[in-house]
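Chemist: Quick one: sequence and predicted model below, then my questions.
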Amino acid sequence: MRVLVAEDHAILARTIATGLRRQSMAVDIAASGDEVERMCLLADYDVLILDRDLPVMTGDAVCLRLRGRADPPMILMLTAAGTLEDRVYGLERLGADDYLTKPFDFTELVARVRALSRRTPMASPVVHHYQGISLDLSRHEVRVDGRVVDLTPKEFAVLLMLVEVRGEAVTHRELVRSVWDEHLDPRTSAVRATVSRLRGKLGLPDAIVADAGEGYRLCR
């Protein structure tokens, strides 16, 4: 899942992004309304966490402009404007998909983001199966031939991408873009190291192969 956090309070934005990344989400940050609009044109985000009080262009204006797009991200307004009138206005007049007021509990934010990601027309199944590997998205649980395997959020996200394409190759760039975020140096060894640990935990050293020039694929 790819998430954009639109928040001009730098410390709060980094805190939210760090927490979501620990939940195996790829997260980018925008600090102004015009930056949000530009980033949504350049990348496909599943969920936008949007502060209403942004500089340059308000979150309200961003929401209205994105709603004019053919395929906008799901929008969760995260704001200090918490009266009943504020919430109704955000949901009914601006077209936000969800509304959460500050201060907030982070576990609730994660639950709301995940719920929004399931509300898209082509929502993914809760459990993915491929060649004896099953991934339960609701439980964040992986089983290989019935055996439970404990994975980190990044390992889980990489395996999910590989299972979703069912034996096709996933490029190094696609993994960086979807599992990490745009700020990760593409030359880093993070992807190779994660894949290597994943092979070991699966107990299947040949299950994930690296195709030169193509990427990684499942081949069990």
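Modeler: Yep, it's here. Being a predicted model, the structure only gives us computed values, none of them experimental.
Chemist: make it CA atoms for all contacts and neighbour counts henceforth
Modeler: Will do.
Chemist: now the closest residue in space to residue 133 that isn't next to it in sequence: how far from residue 109?
Modeler: Of all residues not flanking residue 133 in the chain, residue 144 sits nearest, at 4.6 Å (CA to CA, 6 or more residues apart in numbering). Distance, residue 144 to residue 109, by CA to CA, to the nearest Å: 31 Å.
Chemist: What of residue 99?
Modeler: From residue 99 to residue 109 the distance is 10 Å (CA to CA).
Chemist: repeat for residue 32
Modeler: Residue 32 is 21 Å from residue 109, where distance means CA to CA.
Chemist: Just want to know which of the two has more residues nearby.
Modeler: residue 32 (20 against 17; other CA atoms under 10 Å).
Chemist: if you go through this protein in chain order, where are the strands?
Modeler: Using DSSP state E, the strands of the chain run over 2-6, 26-30, 47-50, 74-79, 98-101, 127-130, 133-136, 141-144, 147-149, 208-211, 215-218.
Chemist: Next up, a structure to set beside the first:
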Amino acid sequence: MSGLRVLVVDDDFMVARIHSGYVARVPGFSVVAVAHNGADALAAVAELRPDLVLLDIYLPDMSGLEVLKQLNDVDVLMISAARDVPTVREAMRGGAINYLIKPFTAAALSERLQQYADTRRRLTAIGPEARQDDVDRLFGTLKTAAPMPKGLSAATCALVADALRDAGRDLSAAEAAELTGLSRVSARRYLEHLCAEGRAELRPRYGTAGRPEHRYQWLG
């Protein structure tokens, strides 16, 4: 997947600059333009065709929610100090992929962007037709039996889960690490978490001598 292009929309010039800096620090993302009102945002989307818009709600000429209703064929992440439920509900109904309440940290935005990139990757990998577990994973509705341990991320866990499922056979931690680009130790932690969730199982492979090799099989 090529780099993802982002349009930042905020009426405050300094805030827009800060958010643009946050985006630029996330690998795989770049800011293609900044807009400070709704009209300029709509024009920039039409001209530049970004992949994602970071859209503020409080704009000088129109509400960001009105801008959201006019945007087609582009994903939108709402960013606003508004935290009342009707506003959040309207953003969801309008098709926003996420909603981040100001002020937020660079880490909070980075997490949302990485989740977004991971979802796009999985959509591309699914192919022309999706299975129910594919759809459940994309919409975040898979039931989990164990909480995410400290130091593990949901996006990376999904990456390991996809690698294990798509392998069609059992994998060792080293093999999973090679497929995902993680270290062997990190891959093993995610594989163990998938086992704790009931989505994978440990299958020891016994050799002629020594301790058995730990292998992991996808269950779904």
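Modeler: Now that the structure is in, tell me what you want to look at. As the structure is a prediction and not an experimental result, all values here were calculated from the model.
Chemist: Nearest to the spatial middle of structure 2, which residue is it?
Modeler: Centroid-nearest residue in structure 2: residue 115, 1.0 Å away (criterion: CA atoms, centre = their mean).
Chemist: so what's it up against?
Modeler: Contact analysis of residue 115 of structure 2 by CA atoms under 8 Å, 6 or more residues apart in numbering lists residue 155.
Chemist: any idea what it aligns with in structure 1?
Modeler: For residue 115 of structure 2, the aligned position in structure 1 is occupied by residue 115, per TM-score structural alignment.
Chemist: isn't residue 51 of structure 1 right next to residue 6, touching?
Modeler: Yes - the pair residue 51 of structure 1 / residue 6 is scored as a contact, 6.0 Å apart, by CA atoms under 8 Å.
Chemist: Touching, residue 81 of structure 2 and residue 88? I think so.
Modeler: No - using CA under 8 Å, residue 81 of structure 2 makes no contact with residue 88, being 10.8 Å away.
Chemist: Mind checking which of those two has more residues around it?
Modeler: Higher neighbour count among residue 81 of structure 2 and residue 88: residue 88, with 20 against 13, using other CA under 10 Å.
Chemist: check contacts around the more buried one.
Modeler: 82, 99.
Chemist: What does it correspond to in structure 1?
Modeler: That one, residue 88 of structure 2, aligns with residue 87 by TM-score structural alignment.
Chemist: Residue 128 of structure 1 versus that match, what's the distance?
Modeler: For residue 87 of structure 1 relative to residue 128 of structure 1 (CA to CA), the value is 36 Å.
Chemist: Same question for residue 49 of structure 1.
Modeler: 27 Å.
Chemist: and after the longest helix belonging to structure 2, which helix or strand comes next?
Modeler: Ranked by number of residues, the top helix in structure 2 under DSSP state H is helix 106-126. Scanning forward in sequence from helix 106-126 of structure 2 by DSSP states H and E, the next helix or strand is helix 132-138.
Chemist: what's the burial count for residue 95 of structure 2?
Modeler: 17.
Chemist: typo on my end, residue 27 of structure 1
Modeler: A total of 27 residues lie near residue 27 of structure 1 under the criterion other CA under 10 Å.
Chemist: One more: residue 174 of structure 1?
Modeler: 12.
Chemist: what do you get for residue 195 of structure 2?
Modeler: Neighbours of residue 195 of structure 2 (other CA under 10 Å): 19.
Chemist: In terms of helices and strands, where is it?
Modeler: Residue 195 of structure 2 belongs to helix 184-197 when assigned by DSSP H and E.
Chemist: and the next element down the chain from that helix?
Modeler: Following helix 184-197 of structure 2 in sequence, per DSSP H and E, is strand 200-205.
Chemist: Now find how far off-centre that following strand is within its chain.
Modeler: Offset of strand 200-205 of structure 2 from its chain centre (CA atoms, centre = their mean, to the nearest Å): 29 Å.
Chemist: Which stretch of structure 1 lines up against the next helix or strand after that strand?
Modeler: Using DSSP H and E, the helix or strand that follows strand 200-205 of structure 2 in sequence is strand 213-218. Alignment note (TM-score structural alignment): strand 213-218 of structure 2 is unmatched in structure 1.
Chemist: Mind giving me the packing neighbours of strand 213-218 of structure 2?
Modeler: Counting contacts by 3 or more CA pairs under 8 Å, 6 or more residues apart in numbering; DSSP states H and E, strand 213-218 of structure 2 is packed against helix 154-167, strand 171-172, helix 173-180, strand 200-205.
Chemist: Now do the buried residues in the first one.
Modeler: Pointing back at helix 154-167 of structure 2 there. 155, 156, 157, 158, 159, 160, 161, 162, 163, 164, 165 (16 or more other CA atoms under 10 Å).
Chemist: about what we covered before: wait, which of the strands of structure 1 is closest to residue 160 of structure 1?
Modeler: strand 133-136 (7.1 Å; CA to CA).
Chemist: Touching the closest one from outside, list them.
Modeler: Residues contacting strand 133-136 of structure 1 (CA under 8 Å, 6+ apart): 126, 127, 128, 129, 141, 142, 143, 144, 145, 160.
Chemist: from those, which two are the most distant?
Modeler: 126 and 145 (18.2 Å).
Chemist: Now do the same contact list for residue 100 of structure 1.
Modeler: Counting by CA under 8 Å, 6+ apart, the residues that residue 100 of structure 1 touches are 76, 77, 78, 79, 109.
Chemist: farthest-separated two in these?
Modeler: 79 and 109 (12.1 Å).
Chemist: Residue 34 is in contact with residue 8 of structure 2, correct?
Modeler: Yes - using CA under 8 Å, residue 8 of structure 2 is in contact with residue 34, at 4.8 Å.
Chemist: Determine the residues that are contacts of both of these two.
Modeler: residue 16.
Chemist: coming back round to it: format the buried residues of helix 154-167 of structure 2 as a markdown table; extra columns: distance to residue 23 of structure 2.
Modeler: A markdown table is the format used below for those (distance: CA to CA, whole Å):
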| residue | distance to residue 23 of structure 2 |
| --- | --- |
| 155 | 17 |
| 156 | 19 |
| 157 | 22 |
| 158 | 22 |
| 159 | 22 |
| 160 | 25 |
| 161 | 27 |
| 162 | 26 |
| 163 | 27 |
| 164 | 30 |
| 165 | 31 |
